[in-house]
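Undergrad: below are the sequence and a predicted model; questions follow.
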Amino acid sequence: MINDTGNGTSNGTSKNIVVFGAGGRVGRAAVAEAVTRGHRVTAVVRDPSKYPDLAGDSVTLVRGDVTDPASVAAAAAGHDAAVSTSVRLDVASEEYFTSAAKALIAGLEEVGVRRLLTLGIATTLETEPGVRVMDAPGFPEQWRVFAQGHVAEFDLLSTESGPELDWLMVVPPLDLNAEAEVTGGYRTAVGTVIDGTGRIAHADLARALVDEIEDPRHSRVQLAVSV
């Protein structure tokens, strides 16, 4: 396990970051954190008319579809990094997350974006070697089905992305809570549940996401993040 404390300040190099799913709570937090650090953001949503408050001096609001390679390429062209916090509950989990992963790989590689961060789910993390949270006896079947979408997404990123795409799946704890105390820091572990409260505020998760854009330290793994 690695103990990390984000400093919330830019490393001095302004980047262009595209955020898919920018209208959600984590997406909004990621946009806000990036802007605070002096980066320029393209906020991608399915219907911009629903999110007029996202647009600003450092934020360009655009329509896009993270499951469409052409749409991904159009939104991401000219950017240094991409973040996907997108989710749809009206589409089967495995269908949605694999479609998104395929489109992100194709679209980002087409336009030369080399860094991708996607949001995972804590139930796919291991509690001991080879045993995931979702493998526990009595684990609710509907949750297992949803978690399997992220498992399939991770497998697809692992097998179908080329070496030019440096991707990372960032996994918050089970309690990703808008009301949680913002600590300004976080802890990480690769692929495993982190001991402790199992809680993180959206702002602290966003800090971890932007930290991994400014100073990439993990690649092609599930990175658990918790306070």
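TA: In hand now; what should we look at? Numbering: from 1, shown residues only.
Undergrad: please count neighbours and contacts with C-alpha atoms only from this point.
TA: Noted.
Undergrad: look up the closest residue to residue 110, ignoring the ones flanking it.
TA: Spatially, and ignoring its direct neighbours in sequence, residue 110 is nearest to residue 73 (6.7 Å; CA to CA, 6 or more residues apart in numbering).
Undergrad: and the one you found, what helix or strand is that in?
TA: For residue 73, the host element (DSSP states H and E) is helix 69-76.
Undergrad: what sits up against that helix?
TA: Applying CA atoms under 8 Å, 6 or more residues apart in numbering, the contact partners of helix 69-76 are 18, 42, 44, 62, 64-66, 82, 102-108, 110-111, 113.
Undergrad: by contact count, what packs against whichever helix or strand comes after it?
TA: Downstream of helix 69-76, the next assigned helix or strand under DSSP H and E is strand 81-84. With contacts taken as 3 or more CA pairs under 8 Å, 6 or more residues apart in numbering; DSSP states H and E, strand 81-84 sits against strand 16-20, strand 115-119.
Undergrad: chain center to strand 81-84: distance?
TA: Remark: strand 81-84 is offset 7 Å from the chain centroid, using CA atoms, centre = their mean, to the nearest Å.
Undergrad: and whichever helix or strand comes after that strand, what's buried?
TA: With elements assigned by DSSP H and E, the helix or strand that comes after strand 81-84 is helix 93-111. For helix 93-111, the neighbour count (16 or more other CA atoms under 10 Å) marks 93-94, 96-111 as buried.
Undergrad: now swap in stretch 179-188 and tell me
TA: Buried, per 16+ other CA under 10 Å, within stretch 179-188: 184, 185, 186, 187, 188.
Undergrad: okay, now the one to match up with it:
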Amino acid sequence: MPKYKNLIIFGATGMTGQACIGQALKLGHEVTAFTRDPSKLGDEIKDKVTVKQGDVLDRAAVEDAMKGHEAVISVLGTGREMGPTTVMSEGIKNILSAMEKRGIKRISVQCACFQFWDRAKVPPIYSHVNEDHHRVLDCLTASKAEWIALLPPALKNIPGTGKYIIKHEAGIDGPCSIHDIAHFHVTGINDDVNLYHRIGIVNIT
């Protein structure tokens, strides 16, 4: 039985978000998907979850959606948009504020492996997103939440193998299936050993 059974997932309609929903359902969780556009949820999952429609930048909507949940998974992203952004950091501020008001402690958040890099070495195309991920991590460390930050390398939309390794406070080179990343979000959130760590992950080949 998972420690945190009732999960709300932000970024639910992205590749990793839908993979998180799939893994959570498989492992017996009750799942709420928070999304601006419910039509983007896959047919295989949309009838199995509670859907809360709203914008993560709308603090009131986030706070309302959070009611009754035990833990949070945030896999917010910008899709293919690589320009200047504060969507992820402003979104996480609203999530953390709502968690505090609702008495929710535990959150697993996804950023990117570039957080382990020297800023000067991050490819310029990713620099804006990387800076917002830094702001996300700053928000987490300044919060009262029990947080876990997963920082995967290249995401691959391939079947999960269940064979992956994680490392606290270090990146790991190589690709990782979004389904294995999702598996860690859903299972790793239950393990106190992961608290307050930035975590690298990669599939075992």
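TA: Sure, I can see it. Keep in mind the model is a prediction, meaning the values are calculated, not measured.
Undergrad: give me the aligned partner of the residue nearest to residue 110 of the first structure over in the second structure.
TA: Under the alignment (TM-score structural alignment), residue 73 of the first structure pairs with residue 63 of the second structure.
Undergrad: about what we covered before: now secondary structure and distance to residue 57 of the first structure too, for the buried residues of stretch 179-188 of the first structure, in CSV please.
TA: Listed next are those as CSV, based on DSSP: H, G, I helix; E, B strand; the rest coil; distance: CA to CA, whole Å:
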residue, secondary structure, distance to residue 57 of the first structure
184, coil, 25
185, coil, 27
186, strand, 29
187, strand, 32
188, strand, 33
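Undergrad: now, which of those sits nearest residue 141 of the first structure?
TA: Taking CA to CA as the measure, residue 141 of the first structure sits nearest to residue 188 out of these, at 27.7 Å.
Undergrad: so what's the equivalent of the closest one over in the second structure closest to, chain neighbours aside?
TA: Residue pairing (TM-score structural alignment): residue 188 of the first structure is matched to residue 166 of the second structure. The shortest distance from residue 166 of the second structure to any non-neighbouring residue, by CA to CA, 6+ apart, is to residue 201 (4.4 Å).
Undergrad: tell me the SS of that neighbour?
TA: strand (DSSP: H, G, I helix; E, B strand; the rest coil).
Undergrad: before we move on, back to that, how big is the offset of the helix holding residue 73 of the first structure relative to the second structure?
TA: Following the fit onto the second structure, the mean deviation recorded for helix 69-76 of the first structure is 1.6 Å by mean CA distance after the TM-score superposition for the first structure.
Undergrad: in that helix, what's buried?
TA: Burial within helix 69-76 of the first structure, assessed by neighbour count using 16+ other CA under 10 Å, is assigned to 69, 70, 71, 72, 73, 75, 76.
Undergrad: so what touches stretch 153-166 of the first structure?
TA: Contacts of stretch 153-166 of the first structure (CA under 8 Å, 6+ apart): 94, 97-98, 101-102, 105, 108-109, 113-116, 167, 169, 219-220.
Undergrad: go on, stretch 53-68 of the first structure?
TA: Residues from elsewhere that reach stretch 53-68 of the first structure (CA under 8 Å, 6+ apart): 20, 23, 28, 31, 35, 39-48, 52, 71-72, 75, 86, 96, 99-104.
Undergrad: so who does residue 133 of the first structure touch?
TA: Shown in contact with residue 133 of the first structure (CA under 8 Å, 6+ apart): 122, 123, 124, 125, 126, 127.
Undergrad: could you rerun that using 7 Å?
TA: By CA atoms under 7 Å, 6 or more residues apart in numbering, the contact list for residue 133 of the first structure reads 123, 124, 125, 126, 127.
Undergrad: how near is residue 101 of the second structure to residue 140 of the second structure?
TA: Look at residue 101 of the second structure and residue 140 of the second structure: by CA to CA, to the nearest Å, they are 16 Å apart.
Undergrad: ignore the last one, residue 81 of the second structure
TA: Counting by CA to CA - residue 81 of the second structure and residue 140 of the second structure are separated by 23 Å.
Undergrad: more neighbours, the two?
TA: residue 140 (22 against 11; other CA atoms under 10 Å).
Undergrad: the first structure: which residue goes with that one?
TA: Using TM-score structural alignment, residue 140 of the second structure lines up with residue 157 in the first structure.
Undergrad: and the gap between that match and residue 97 of the first structure?
TA: Counting by CA to CA, the separation of residue 157 of the first structure from residue 97 of the first structure is 11 Å.
Undergrad: burial count for the equivalent of residue 200 of the second structure over in the first structure?
TA: Superposed on the first structure with TM-score structural alignment, residue 200 of the second structure falls opposite residue 224. By other CA under 10 Å, 24 other residues sit near residue 224 of the first structure.
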